[in-house]
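*Asks:* Predicted model and sequence below, questions to follow.
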Amino acid sequence: MENKSNQVVVVDISMPFWSMVVFMVKWSVAAIPAMIIIFLLASLFFAVLGGLFGGMGHMGGGTGRW
């Protein structure tokens, strides 16, 4: 069986300026909830890691020193 691949090179995109502006504004607004979700997932991940390792930087016996 022959392995045929079609390569495509995009040279130009014909899109009116204001349509592109509206598209980019929608894209930016859609990124806000996505970043909130990513932040919450990262916070949960690091909270679990902190709980597992128990705050290893606080092993000085409460004196504030190592």
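*Replies:* Arrived safely, thanks for sending. What you are looking at is a predicted structure, and each value in this text was computed from that prediction instead of being measured.

*Asks:* For the rest of this, base every contact and every neighbour count on C-alpha atoms.
*Replies:* Will do.

*Asks:* how far does stretch 15-35 sit from the chain's center?
*Replies:* Relative to the chain's own centre, stretch 15-35 is displaced by 17 Å; criterion: CA atoms, centre = their mean, to the nearest Å.

*Asks:* Stretch 28-47 now?
*Replies:* Here the centre of mass of C-alpha atoms in stretch 28-47, compared against the chain's by CA atoms, centre = their mean, lies 7 Å away.

*Asks:* let's bring in a second one:
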Amino acid sequence: MDEKISLEAQKVVVTDIRMPFWSMVVFMIKWVFASIPAMIVLSLIMSLFMLIVVALTGSIWDIQGMLEHGGPSF
């Protein structure tokens, strides 16, 4: 009854995972659907970041003036 519980970390090495093919296909489809909201959030964050960068550096590149003169003059 007086067994000591060992809280030491044990290392485990996984050498093989056996999973039926169609179960893996279903898992990957679920994974794709789960990643869609993450991609939407990341694209909104990147859009906000680019908006801030262009707003801060737009006057340096004269982006506002390009619209008044008919576009860039390369």
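*Replies:* Arrived safely. In this text, all values refer to a predicted model and were calculated from it rather than measured experimentally.

*Asks:* Tell me how the two chains score on TM-score.
*Replies:* Here the TM-score for the pair of chains, by TM-score structural alignment, normalised by the length of structure 1, is 0.68; 62 aligned residues with a CA RMSD of 2.8 Å.

*Asks:* Check the alignment and tell me where Ser19 of structure 1 lands in structure 2.
*Replies:* In structure 2, the residue matched to Ser19 of structure 1 (TM-score structural alignment) is Ser23.

*Asks:* starting at the chain centroid, how far to the helix or strand that contains its match?
*Replies:* Ser23 of structure 2 is located in helix 21-61, with elements delineated by DSSP states H and E. In this view, helix 21-61 of structure 2 has its centroid 6 Å away from the chain centroid, taken as CA atoms, centre = their mean.

*Asks:* Just after it, pick out the following helix or strand.
*Replies:* helix 63-68.

*Asks:* got a list of contacts for that following helix?
*Replies:* Residues outside helix 63-68 of structure 2 that contact it (CA atoms under 8 Å, 6 or more residues apart in numbering) are 58, 72.

*Asks:* burial of Gly51 of structure 1, as a residue count?
*Replies:* 10 (other CA atoms under 10 Å).
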